[in-house]
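*Asks:* sequence first, predicted coordinates after that:
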Amino acid sequence: MKVDHFAFFVSDMDKAIEFYCKVLGMKLLSRDVDEAHNEEFSFLELEGGNLELLSTLKKEKAIENKLRSENILKKQLNCPHLAIRAHNLEDIVKKCEENNITIIGGPFIIKRKVKWMYISDIDGNILEFVKWL
């Protein structure tokens, strides 16, 4: 088996695409609307499996999804999350600083093993960046 994609709910597709593409450097593969299921979805290229961003066409539901993500963020820092292998964690820290993105955990290190850090996107979805040493 192989991972096909991961999915996150987002409240504003335009802002989410800007965050993932302009700030994190991912590539937008597609963006579509599925009116039969009241959702908009986009796929972003991510090595090892793509990232799908989902947004409801019903704005009340978008607010509910955002609140749910924020509650998860308050409960536990590391779950659920999407972990992305980083070649250079310092570059990620710099991008975060340049774009006013709060690092919500780390960078942490286990000597001679791993360095990692957590950020959240604009909807509270948690991203972990990992650098294996």
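*Replies:* Great, that's in hand. Numbering: from 1, shown residues only.
*Asks:* only C-alpha atoms from now on, for both contacts and neighbour counts.
*Replies:* Fine.
*Asks:* and the contacts of stretch 82-102?
*Replies:* Stretch 82-102 has contacts (Cα atoms under 8 Å, 6 or more residues apart in numbering) with 6, 23-24, 103, 115-116, 119-120, 126-132.
*Asks:* rerun at 6 Å
*Replies:* Leu127, Glu128, Phe129, Val130, Lys131 (Cα atoms under 6 Å, 6 or more residues apart in numbering).
*Asks:* included below, for side-by-side comparison, is a second structure:
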Amino acid sequence: MKINKFFHVAVEVPDLDKALEFYIGLLGLKLVNREKLPEKKLEVAFVAGEGCEIELMCYEDSKERKFAPESQSHFQHLSFVVDDIEKAMDYLKSNGIELESPDPIPVFDGKVFYNTFKGPGGELLEIAEEKRPRLNH
């Protein structure tokens, strides 16, 4: 078996309309498809940006579900690359988004700067600016 590329990641959200407003309206992703799957009591929407696609899943009982805390979840966060982390942070703050840190957080000896924030369903999201060339594998 040969894997050609990463297809998408699926995230369950408690309110699909609110999630779409956030991911499309605030983060600037594009709606690819939205579909109801009544046999699964599920509605899904795919949103995409350059090089990424996210499936937002909302079951009929998603609003009532308790989601696992980060310490007990296999899913930790979604990370998005931005051109200028400080401008991206200013944009998020101006739209009422609370960031983990007031300043970009450096990692890998200052080759990457990031910051995290919560999505509308409480999912952990990250923006990152790379200051280093990507390694090709």
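*Replies:* Thanks, I have the structure now. The shown structure was predicted, so the numbers you read here are calculated from the model rather than taken from an experiment.
*Asks:* one step back: now the two most distant members of the contacts of stretch 82-102 of the first structure.
*Replies:* Leu127 and Lys131 (13.3 Å; Cα to Cα).
*Asks:* which of the contacts of stretch 82-102 of the first structure lies closest to Leu53 of the first structure?
*Replies:* Each of the contacts of stretch 82-102 of the first structure was scored against Leu53 of the first structure by Cα to Cα, and Leu127 proved nearest at 13.5 Å.
*Asks:* and the aligned residue in the second structure for Asn88 of the first structure, how many neighbours does it have?
*Replies:* For Asn88 of the first structure, the aligned position in the second structure is Asp84, judged by TM-score structural alignment. Using other Cα atoms under 10 Å, Asp84 of the second structure is surrounded by 13 other residues.
*Asks:* so how far is Glu129 of the second structure from Asp84 of the second structure?
*Replies:* 6 Å (Cα to Cα, to the nearest Å).
*Asks:* and the longest helix for the second structure?
*Replies:* Longest helix in the second structure by number of residues (criterion: DSSP state H): helix 85-94.
*Asks:* buried ones in that one?
*Replies:* Ile85, Glu86, Ala88, Met89, Leu92 (16 or more other Cα atoms under 10 Å).
*Asks:* which residues of the second structure fall in helices?
*Replies:* When assigned using DSSP H, the helices of the second structure occupy the ranges 16-20, 85-94.
*Asks:* nearest to Ser62 of the second structure, out of the ones you listed?
*Replies:* Of the helices of the second structure, the one closest to Ser62 of the second structure (Cα to Cα) turns out to be helix 16-20, at 9.5 Å.
*Asks:* tell me the counterpart residues of that closest one in the first structure, please.
*Replies:* Alignment of helix 16-20 of the second structure against the first structure: residues 13-17, by TM-score structural alignment.
*Asks:* repeat for stretch 31-39 of the second structure
*Replies:* Taken onto the first structure by TM-score structural alignment, stretch 31-39 of the second structure occupies residues 28-36 there.
*Asks:* so who does the residue nearest to Arg31 of the first structure when sequence neighbours are not counted touch?
*Replies:* Closest residue in space to Arg31 of the first structure, ignoring its immediate chain neighbours: Ser42 at 4.2 Å, by Cα to Cα, 6 or more residues apart in numbering. Ser42 of the first structure sits next to Ser30, Arg31, Glu52, Leu53 when contact means Cα under 6 Å, 6+ apart.
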